[in-house]
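Enquirer: Show me how the following folds:
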Amino acid sequence: METAARDHYFSDFAHALRYWRTRRGLSQLALSTAADVSQRHISFLESGRSQPSRELILKLGLVLDVPLRQRNAMLLAAGFAPAYQERDLSDPELAAVRQALEFMLAQAAPYPALVVDRLWNLVMANEPAAVMMRFLLDMPAHAPIPRDGSFNVIGLTLQALRPCIVNWEEVCADQLLWIQREAMSDGPGSEATALLRELTALPGIAAAVQTPNLERRALPFLPVSLRKGNVALNLFTTIITMGTPHDVTVHELRLESFFPADDASAAWFQAQAQRR
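Expert: Now for the predicted structure:
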């Protein structure tokens, strides 16, 4: 439970409850109605005059759609032990989850796919994703791609890959939304907030996210246009999350798959697969 203790961002339960009720745009009356708890009790909880039971915290977390990590934080703030485990993906109890992810990564070939955690640190990737990264970053053909969480995909996109991304401003704004969402969920003092602060301090980021692109075409997806030498790759991505998890790690995993947006891009990935 060391991770849960480290991620305890609220000084008390009253602060945590007010934060999440406000984030969800609910009045005390609306929350009391949804949770079948008196408005008076909600008011007392938020003022610190009443202390919640463990069961009530879990109920309110469910009603407010609080992420599992933050439900643990609410429990800790009230003096209870966390309810949801946070295990490494290599844990034997998560073997079935890992196998499912490996299957999905394999099925994506010959196109890239990768698995990241909530802060977009790389956890898993298929070989086409590794090939694309090596190509764009001028890495040796068989150079290892770190998959231990030390390789931040968004940080890589905003910095090292910037010269290769034709529509960098659009991609930048879209990528930062994910970290902004995590920072809003975690609250002040969190790791996500620190990462957001670090990323927005990078050169050109503030201007990219604050200036809307009025010339942008109305597409059903965000295109990612890459160019390296005489190779042009036009892609779009889909992001999948694991359904109804009861483990913090699983709840926070994202599987991002890259698909070609034109025949030339598809042919390039198919050619790379044939060479292997």
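Enquirer: CA only for contacts and neighbour counts going forward, please
Expert: Will do.
Enquirer: So which residues of the stretch 1-150 of the chain form helices?
Expert: 2-6, 13-23, 28-35, 39-47, 54-63, 68-77, 95-108, 127-137 (DSSP state H, counting those that start in this stretch).
Enquirer: so can I have TSV of those helices showing mean neighbour count and distance to residue 211?
Expert: TSV is the format used below for those (neighbours: other C-alpha atoms under 10 Å; distance: least, C-alpha to C-alpha, whole Å):
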stretch	mean neighbour count	distance to residue 211
helix 2-6	13	36
helix 13-23	19	25
helix 28-35	16	36
helix 39-47	17	38
helix 54-63	17	36
helix 68-77	25	32
helix 95-108	15	34
helix 127-137	18	27
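Enquirer: any idea how far residue 234 is from residue 268?
Expert: Distance of residue 268 to residue 234, given as C-alpha to C-alpha, to the nearest Å: 11 Å.
Enquirer: and this one, so I can compare the two:
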Amino acid sequence: MNAPDTYFSDFAHALRYWRNKRGYSQLKLSVDADVSQRHISFLESGRAQPSRELILKLGIVLDVPLRQRNAMLLAAGFAPAYQERSLSDPEMQAVRRALEFMLAQAAPYPALVVDRLWNLVMANEPAIAMLRFFLGMPTHAPLPRDGSVNVIRTTLDPRGLRPCIVNWQDVCADQLQWIAREAMSDGPGSEAEALLAELATLAGTDGSLAVPNLERRALPFLPVTLAKDGVELNLFTTITTLGTPHDVTLHELRLESFFPADDATAAWFAAQGQT
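Expert: You can find the predicted model right below:
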């Protein structure tokens, strides 16, 4: 089991953070968790120490992500409750087969699996081909799928996909919001917070891009428009997560599927699938 980073100095700090983030009063939390309000107050002031069972109960009531539930346990001096396995672990074979099946079924359209920070974990051939084309990679160049490639960093980097994204500012705002949500979930000092700060320093990325411009959107979704060498693709995406995960890795995996937003884009992918 991999121990997660501890983002809070103590349990009291973590509990206050998550209660406020979820908009709970001490009274509401005490009612929903079936704990006295006085005890909640003592926990937040450090005058009382929680049991392991109470931490897990509060984590469920406050809908705290599994990684942060482990961090709360560590902050209180307990061992993590949720494992964080690799997809290569034998116990994860069924999940990996399911993901491979979904990726294959998405063809001829691109689909990829990322972790909570949008590090690339898996991808189907149409996704790899699309990235190779727009990144100017050789046809058979390998694309690492070990988490070393960050999809959002690649999207926002002027040396990556950014020059090919026609609606760059809208996509930038949307991408930053994904990481901002992770940073808010993790709390101060987290890896997500560090990534958000890094992305904000990329050339052309400033605070004005952090808010989406809804006024000029004619479609009911945000399309991603990619253009290069006379090819223009209009895409939208869906995000799929795994239901009722009890493992940190599974809880954080997302399958992002790309779909054509117009007939010309659909025809381009269909032609690629026939080659």
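Enquirer: TM value for the aligned chains?
Expert: Superposed pair, TM-score by TM-score structural alignment, normalised by the length of the second structure: 0.97. Supporting alignment: 273 aligned residues with a C-alpha RMSD of 1.1 Å.
Enquirer: Just give me the neighbour total for residue 175 of the second structure.
Expert: 19 (other C-alpha atoms under 10 Å).
Enquirer: do the same with the one 5 residues further on
Expert: Neighbouring residues of residue 180 of the second structure were enumerated by other C-alpha under 10 Å; the total is 18.
Enquirer: what about it, which SS state?
Expert: At residue 180 of the second structure, secondary structure determined by DSSP: H, G, I helix; E, B strand; the rest coil is helix.
Enquirer: okay but residue 47 of the first structure is in contact with residue 14, surely?
Expert: Yes: Residue 47 of the first structure is within contact range of residue 14, at 6.2 Å (criterion: C-alpha atoms under 8 Å).
Enquirer: circling back to that earlier point, any chance of the helices of the stretch 1-150 of the first structure in TSV, with distance to residue 259 of the first structure too?
Expert: Listed next are these as TSV, based on distance: least, C-alpha to C-alpha, whole Å:
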stretch	distance to residue 259 of the first structure
helix 2-6	35
helix 13-23	34
helix 28-35	41
helix 39-47	47
helix 54-63	35
helix 68-77	31
helix 95-108	9
helix 127-137	11
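Enquirer: Residue 268 and residue 234 of the first structure: who's more crowded?
Expert: Set residue 268 of the first structure next to residue 234 and count neighbours by other C-alpha under 10 Å: residue 234 wins out with 20 against 16.
Enquirer: Could you check how far the more buried one is from residue 258 of the first structure?
Expert: In terms of C-alpha to C-alpha, residue 234 of the first structure sits 10 Å off from residue 258 of the first structure.
Enquirer: and the residue mapped onto residue 122 of the first structure from the second structure, what is it in contact with?
Expert: The equivalent of residue 122 of the first structure in the second structure is residue 120 (alignment by TM-score structural alignment). Counting by C-alpha atoms under 8 Å, 6 or more residues apart in numbering, residue 120 of the second structure touches 112, 113, 114, 144, 145, 146, 147, 148, 149, 150, 151.
Enquirer: And for whichever residue in the first structure pairs up with residue 48 of the second structure, nearest residue in space, chain neighbours not counted?
Expert: The equivalent of residue 48 of the second structure in the first structure is residue 50 (alignment by TM-score structural alignment). Of all residues beyond its chain neighbours, the one nearest residue 50 of the first structure is residue 44 (5.2 Å), with distances taken as C-alpha to C-alpha, 6 or more residues apart in numbering.
Enquirer: wait, isn't the one you found in contact with residue 37?
Expert: No: the pair residue 44 of the first structure / residue 37 is not scored as a contact, 11.5 Å apart, by C-alpha under 8 Å.
Enquirer: Which neighbouring elements make contact with the top strand by length along the first structure?
Expert: Scanning the first structure for the strand with the most residues, using DSSP state E, yields strand 231-241. On a contact count with 3 or more C-alpha pairs under 8 Å, 6 or more residues apart in numbering; DSSP states H and E, strand 231-241 of the first structure meets strand 224-228, strand 254-260, helix 263-275.
Enquirer: mean distance, that strand to its aligned residues in the second structure?
Expert: Once the two are superposed, strand 231-241 of the first structure sits an average of 0.5 Å from its aligned residues in the second structure (mean C-alpha distance after the TM-score superposition for the first structure).
Enquirer: Next one: the equivalent of residue 92 of the first structure over in the second structure from residue 213 of the second structure, what distance?
Expert: The equivalent of residue 92 of the first structure in the second structure is residue 90 (alignment by TM-score structural alignment). Residue 90 of the second structure sits 45 Å away from residue 213 of the second structure, taking C-alpha to C-alpha as the criterion.
Enquirer: ditto for residue 186 of the second structure
Expert: When residue 186 of the second structure is compared with residue 213 of the second structure (using C-alpha to C-alpha), they lie 27 Å apart.
Enquirer: List the contacts of the counterpart of residue 106 of the first structure in the second structure.
Expert: Correspondence of residue 106 of the first structure to the second structure, assessed by TM-score structural alignment: residue 104. Residue 104 of the second structure makes contacts with residue 124, as judged by C-alpha under 8 Å, 6+ apart.
Enquirer: which residues touch the residue nearest the centre of the second structure?
Expert: In the second structure, the residue lying closest to the centroid (C-alpha atoms, centre = their mean) is residue 116, at 3.0 Å. By C-alpha under 8 Å, 6+ apart, the contact list for residue 116 of the second structure reads 182, 252, 253, 254.
Enquirer: Quick one: residues contacting the equivalent of residue 37 of the first structure over in the second structure.
Expert: Counting by TM-score structural alignment, residue 37 of the first structure lines up with residue 35 in the second structure. Residue 35 of the second structure makes contact with residue 29 under the criterion C-alpha under 8 Å, 6+ apart.
Enquirer: Many thanks, have a good one.
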